[in-house]
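In: Dropping the sequence and predicted coords here.
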Amino acid sequence: MSIKDNGAMASLSDGWKIGIWTAFVTAMSVLFSWALACAAPFVAIAAIAALTLSRANAFLLVGVTFVINQAIGFLLLGYPTTAESFGWGAAIGVAAFAATFVTTAAMRKTDDLRVAGAMGFLGGFVAYELVLIASTMVLPAGGGFSLAVIGEIFWINALAFAGLLAFRWLGQTIGLLAADDRQVLAA
């Protein structure tokens, strides 16, 4: 942080802004994992990470949130320690990374962040669900892919994404985030 000559606090450096945002999204992932268990909104996290972080840092953030989610599930929420449960955990991790790949790719397609955010979120959701559906070829599905369940997962992710976007806007408004941190991180 720098201090202006008049003693008032100036804006945070870009490194601090990135750290604050990353810590906030990570903290939200803990709350999502605790409250939603296996319905943690990885697509929303991937999309907001792609909007605010470099590609490498978006993958890192999604990876960290996935590990946190699995740790909370197995250590605190009592996920069964079976081959099937570990298999679905791995499938969810692959799906989260697939969503991150698609959301970060969408960010390179347009300079309009609203369009990129919408494209990234929707494309990320499709990628996420396709990986999970493909996983049923080797893992038992257990009825988790009805239209009602997929719709519920979509709305959980959509609401989480909207909430994260609102916090991003607030962070920009009060100076905790730059208007487009991706430009800072790409340099």
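Out: Noted; the coordinates are in hand. Quick caveat: nothing in here was measured; it's all calculated off a predicted structure.

In: switch to C-alpha atoms for all contacts and neighbour counts from now on
Out: Will do.

In: Just the residues contacting the host helix or strand of Phe101, thanks.
Out: In the assignment (DSSP states H and E), Phe101 maps to helix 83-107. Residues from elsewhere that reach helix 83-107 (Cα atoms under 8 Å, 6 or more residues apart in numbering): 42-43, 46-47, 50-51, 55, 58-59, 62-63, 66, 70, 79, 113, 116-117, 119-121, 123-132, 135, 139-140.

In: Buried residues, the helix or strand just after that helix. List them.
Out: Next helix or strand after helix 83-107 toward the C-terminus (DSSP H and E): helix 113-135. Neighbour-count burial for helix 113-135 flags 113, 116-117, 119-129, 131-133, 135 (criterion: 16 or more other Cα atoms under 10 Å).

In: hey, where'd the helices end up in the chain?
Out: All helices of the chain, identified by DSSP state H, fall at 14-36, 42-52, 55-71, 83-107, 113-135, 147-173, 181-186.

In: Give me the distance between the helix holding Phe101 and the centre of its chain.
Out: Distance of helix 83-107 from the chain centroid (Cα atoms, centre = their mean, to the nearest Å) equals 11 Å.

In: Quick test: name the residue nearest the centre of the chain.
Out: By Cα atoms, centre = their mean, the chain has its centre lying nearest to Ile45, at 1.2 Å.

In: Take this one as well and set it beside the first:
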Amino acid sequence: MNDRNVQREGALQWGWSAAIAVAAVAGSVVTACMMPFVAVAVMAAATLRAPQAVATVAVAWAANQLLGFALMGYPMTDYALGWGLALGAASMAALGIAIAILRRGVWDARLVLAALAGFGGFELLLYGYAHLAGGLGTFTPAIVGQLALNEGLWLAGLLAARALLHRAAPGLVPALGMGAR
């Protein structure tokens, strides 16, 4: 691979990374701050190399926190800040799970498994944190089910957007499996 191809692939990776993060953060405003942390992690794992995937998840998380604290009036308390950090850690855990599952290739069954396992790990980590900090009341079946549906719909939407962009301009977005290499 020559230098020009390496530069092009790097720009492609960072452009797609930004698109995932911006879409998720903008969309979370529309959906009452139900940020699709796991969907972002799985999509990043499926299409981006590890450094860009980590950066994508980190930027999406940081933008979500900035939006919440600066614009949505989240209280600047130890409790709120702690939950924000827990969300960041859980998002990175979901990314690690997705990368591990998708390492051998990306296809429908692996994407579903990565999403389910990533969501399970994400929720389990947050549930553990809730035992320490409080907030166990947010782990009812109805709430967790709503969050799972939100994540699934977001992942489907991100996959559809990637597929449409890939058909319209094949060189614009990375192929599925790009991150699994």
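Out: Noted; the coordinates are in hand. If you're wondering where the values come from, they're calculated on a predicted model, not measured in any experiment.

In: Any idea what the TM-score is?
Out: Here the superposed chains carry a TM-score of 0.87, computed using TM-score structural alignment, normalised by the length of the second structure; 173 aligned residues with a Cα RMSD of 2.0 Å.

In: The residue nearest to the centre of the first structure maps to what in the second structure?
Out: Using TM-score structural alignment, the equivalent of Ile45 of the first structure in the second structure is Val40.

In: roughly how far apart are that match and Asp78 of the second structure?
Out: Using Cα to Cα, to the nearest Å, Val40 of the second structure is found at 26 Å from Asp78 of the second structure.

In: so who does Ser17 of the second structure touch?
Out: Ser17 of the second structure neighbours (Cα under 8 Å, 6+ apart): 44, 48, 52-53, 55-56.

In: what does it align to in the first structure?
Out: Using TM-score structural alignment, Ser17 of the second structure lines up with Thr22 in the first structure.

In: Distance of that match relative to Phe161 of the first structure?
Out: Look at Thr22 of the first structure and Phe161 of the first structure: by Cα to Cα, they are 15 Å apart.

In: Ala50 of the first structure now?
Out: According to Cα to Cα, Ala50 of the first structure and Phe161 of the first structure sit 12 Å apart.

In: Of those two, give the one with the bigger neighbour count.
Out: Ala50 (31 against 22; other Cα atoms under 10 Å).

In: What is the burial count for the nearest residue to that one once chain neighbours are set aside?
Out: Distances taken as Cα to Cα, 6 or more residues apart in numbering place Thr104 nearest to Ala50 of the first structure, at 4.9 Å, with adjacent residues excluded. Other residues lying near Thr104 of the first structure total 28 when counted by other Cα under 10 Å.

In: cool, the one 3 residues further on as well?
Out: Met107 of the first structure has 24 neighbouring residues, counting by other Cα under 10 Å.

In: How about Ala148 of the first structure?
Out: The tally of other residues near Ala148 of the first structure (other Cα under 10 Å) stands at 10.

In: Could you do Ala91 of the first structure as well?
Out: Neighbour count for Ala91 of the first structure, taken as other Cα under 10 Å: 20.

In: ditto for Ala98 of the first structure
Out: When neighbours are defined as other Cα under 10 Å, Ala98 of the first structure has 24 of them.

In: ok, now Asn69 of the first structure?
Out: Under the neighbour criterion other Cα under 10 Å, Asn69 of the first structure is assigned a count of 26.

In: Thought Leu36 was touching it, still the case?
Out: No: using Cα atoms under 8 Å, Asn69 of the first structure makes no contact with Leu36, being 9.8 Å away.

In: what residues are up against Ala63 of the second structure?
Out: By Cα under 8 Å, 6+ apart, the contact list for Ala63 of the second structure reads Val25.

In: neighbours around the aligned partner of Ala106 of the first structure in the second structure, how many?
Out: In the second structure, the residue paired with Ala106 of the first structure is Ile101, using TM-score structural alignment. Counted with other Cα under 10 Å, the neighbours of Ile101 of the second structure add up to 22.

In: how about Glu123 of the second structure, what's its partner in the first structure?
Out: Glu123 of the second structure maps onto Glu129 in the first structure, by TM-score structural alignment.

In: Skip the chain neighbours and tell me the closest residue to its match.
Out: Nearest to Glu129 of the first structure is Ala95, by Cα to Cα, 6+ apart, at 7.2 Å.

In: That neighbour matches what in the second structure?
Out: For Ala95 of the first structure, the residue aligned by TM-score structural alignment is Ala90.

In: Out of the contacts of Ser17 of the second structure, which is nearest to Pro174 of the second structure?
Out: Lowest distance from Pro174 of the second structure to these (Cα to Cα) belongs to Leu48, with 7.3 Å.

In: Can you tell me, leaving aside adjacent residues, what's nearest to that closest one?
Out: Gly179 (3.9 Å).
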